[in-house]
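Novice: sequence unknown, structure follows:
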C-alpha cells in the first residue's frame, strides 16, 4: 500500500510543483483513493494545506481548494461524474460535476435542517458517514437524519444540501430535481476505494 501511495505522488505532484514552486518545500500525501485511477493529494503540513484531485487514467490534476483540513468521518465515494469533498467542519463542500476537471462551492441550505431544527448543518460529531453514489451526496447522522443533494440534473444540482424531511417545507418543493428522492442511503457494492481520508499528522 505504501508503495502504491508513493507511486501516486511521484507520478503527478512533480508536474504540479514545477508549475507552482511555492509548494516545493511542503509535504505531499495521498489522503484518499477513490479506486485504482483517482485520488486526493494534499500538499501541506500537519494534515492541512492545498488539496488536488488527480485522475491517473485521464492524466490530469485539478486544484480543489487551499486551507483544507482532512475530514475524519467515514467517506465512501464510488461516483465519478459528481465529486463532493466536504470541509472538515462541514461549513461547505467543494463539488465537481464534470469528473473532477473543475470544482465549485456547495453548501447546506439555510432552513434546510430537519423539521423543527433551525440549524441547516449537521454536527460533525453526529455524522455517521458521507456517501456519494449515483451522482448524489448523502450525509447520515446518529439521529438517522439524512442530508442530501438533489437528483443529478438542473442548473444547481449537487450544490444544495438539505435534510430529507425538511424538503417539503422549503422552496425546493417546487424544484423537479428534489422530488421523489431516495429515503435511505443507497447501498454501495464492490467499492474498491478507501472508506476514510487518511493522513500522517507528523508530516
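Specialist: Nice, thanks for sending it over. All values reported here derive from a predicted model rather than from experimental measurement.
Novice: make it CA atoms for all contacts and neighbour counts henceforth
Specialist: OK.
Novice: by residue count, which strand of the chain is the longest?
Specialist: Longest strand in the chain by number of residues (criterion: DSSP state E): strand 60-69.
Novice: what does that strand rub up against?
Specialist: Residues from elsewhere that reach strand 60-69 (CA atoms under 8 Å, 6 or more residues apart in numbering): 12, 47-55, 87-88, 94, 100-103.
Novice: which of the residues you listed fall within strands?
Specialist: Within the contacts of strand 60-69, residues falling in strands by DSSP E are 48-55, 94.
Novice: farthest pair in these?
Specialist: Based on CA to CA, the longest span within the ones in strands among the contacts of strand 60-69 runs between 48 and 55 and measures 21.2 Å.
Novice: the two: which is more packed in?
Specialist: More crowded of residue 48 and residue 55, by other CA atoms under 10 Å: residue 55, with 21 against 17.
Novice: pull the contacting residues for the residue nearest to that one when sequence neighbours are not counted.
Specialist: Leaving aside its sequence neighbours, residue 55 sits nearest to residue 38 (CA to CA, 6 or more residues apart in numbering; 4.6 Å). Applying CA under 8 Å, 6+ apart to residue 38 gives the contacts 53-57.
Novice: which one of these sits closest to residue 199?
Specialist: Using CA to CA, the contacts of residue 38 come closest to residue 199 at residue 53, 15.6 Å.
Novice: the closest one: neighbour count?
Specialist: For residue 53, the neighbour count with other CA under 10 Å is 24.
Novice: let's verify the residue nearest the centre of the chain: helix, strand, or coil?
Specialist: What sits nearest the mean C-alpha location of the chain, by CA atoms, centre = their mean, is residue 85, with 1.8 Å. Secondary structure of residue 85, reduced to three states by DSSP: H, G, I helix; E, B strand; the rest coil: strand.
Novice: try this one side by side with the last:
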C-alpha cells in the first residue's frame, strides 16, 4: 500500500510541476493585432501578434525582462508605427515597420529641463505615475501627463537633406555656455555660432525619441523638417475600434 501512495505522490508532484503559465490578451488594436501577456499578477512575458501579416514577436521574455501593463488611457489606431508603454515607462518599446522589428524610444533631453518631479527636482522626462494618456495616431505618438504637458514623437519621415549624399543642414545657434556656468556673470554674453548637421551624423531617427515641442528651440533636432510645424495638441481620433485601456485579470492561473 505504501508503494502505491509513493507513486501517487510522485505523479501529483510531476503534474503540479507542469502547470501551464496563464496567458491572456491584454490589449487589442483591432481584429488582427493584439498583445499577449504570459505570466502571473499581470506581469511576465509580452508578445505582439499580427495574424494578418503573420507577425509574432516576443518583446519581453518574463525572465531577464518582465513586462507590467500600463493602466491608463492607451489608444492606438496607428499600424506602421507602434509604441507600447509599460507601468513605469522611462522608455517605450517601438516598431517602425508594422511589428517586424522592434527597438526603443527614449525621452530627448531638453535644455533646460522642463519637468518637475514629486521631489521638486527639474528633470528631462515625467515620472511614470504622471503619464495619464498615450495616443499613437498617423504613425506619431502623443503622451499627456497629469500636469497637462504634451510629449510627442516627430513626424514619421527623415529630413531628405540628411539622406546619404544629401547636402546636410546649416543652422545657427546661440552659445551662452560661459554665461550659464560662470559664477561672475558681469560683462559675459553669448554669441551666435554657425553649425552644420551632416548626413553621416543625422541625429535622432524619426520615432525614436519623445519630447515636449517647446524644448526643440534649444535642441539640434529642432532644425530637421520632421521636427518642425508640429501640432500643439493631440489629433482627434475617429472611428477607432480597438481598446482604450489594457485589460488584465490579476487572478489568472491562480
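Specialist: Nice, thanks for sending it over. What you are looking at is a predicted structure, and each value in this text was computed from that prediction instead of being measured.
Novice: name the element residue 244 of the second structure belongs to?
Specialist: Counting by DSSP states H and E, no helix or strand carries residue 244 of the second structure.
Novice: include distance to residue 78 of the first structure when you put the contacts of residue 38 of the first structure into TSV, please.
Specialist: Shown next, in TSV, are those (distance: CA to CA, whole Å):
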residue	distance to residue 78 of the first structure
53	14
54	15
55	14
56	16
57	16
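Novice: so how do I select the buried members of the contacts of strand 60-69 of the first structure in ChimeraX?
Specialist: The ChimeraX command for the buried members of those (criterion: 16 or more other CA atoms under 10 Å) is given here:
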select :12,47,48,49,50,51,52,53,54,55,87,94,100,101,102,103
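Novice: okay, now the counterpart of residue 155 of the second structure in the first structure: neighbour count?
Specialist: Superposed on the first structure with TM-score structural alignment, residue 155 of the second structure falls opposite residue 151. As a burial measure, residue 151 of the first structure scores 20 neighbours (other CA under 10 Å).
Novice: enumerate every residue touching the closest residue to residue 151 of the first structure other than its chain neighbours.
Specialist: Excluding the flanking residues, the one nearest residue 151 of the first structure by CA to CA, 6+ apart is residue 177, at 4.9 Å. Taking CA under 8 Å, 6+ apart, we find residue 177 of the first structure in contact with 150-154, 157.
Novice: which residue lines up with residue 177 of the first structure in the second structure?
Specialist: Going residue by residue (TM-score structural alignment), residue 177 of the first structure aligns to residue 226.
Novice: doesn't that match belong to a helix?
Specialist: Yes: judged by three-state DSSP, residue 226 of the second structure forms part of a helix.
Novice: how far away is it from residue 207 of the second structure?
Specialist: 10 Å (CA to CA, to the nearest Å).
Novice: one more: residue 72 of the second structure?
Specialist: 21 Å.
Novice: more neighbours, the two?
Specialist: The neighbour comparison of residue 72 of the second structure against residue 207 (other CA under 10 Å) goes to residue 207, with 26 against 17.
Novice: rewinding a little: return the closest of the contacts of residue 177 of the first structure with respect to residue 42 of the first structure.
Specialist: Using CA to CA, the contacts of residue 177 of the first structure come closest to residue 42 of the first structure at residue 157, 26.9 Å.
Novice: OK, contacts around that closest one?
Specialist: 149-151, 177.
Novice: again with residue 85 of the first structure
Specialist: 93-95.
Novice: and residue 214 of the second structure, that one's in a strand?
Specialist: No: under three-state DSSP, residue 214 of the second structure sits outside any strand and is assigned helix.
Novice: what's the counterpart of it in the first structure?
Specialist: Under TM-score structural alignment, residue 214 of the second structure pairs with residue 165 in the first structure.
Novice: how close does the nearest residue to its match once chain neighbours are set aside get to residue 161 of the first structure?
Specialist: Excluding its sequence neighbours, the residue lying closest to residue 165 of the first structure (CA to CA, 6+ apart) is residue 114, at 5.8 Å. Using CA to CA, residue 114 of the first structure is found at 12 Å from residue 161 of the first structure.
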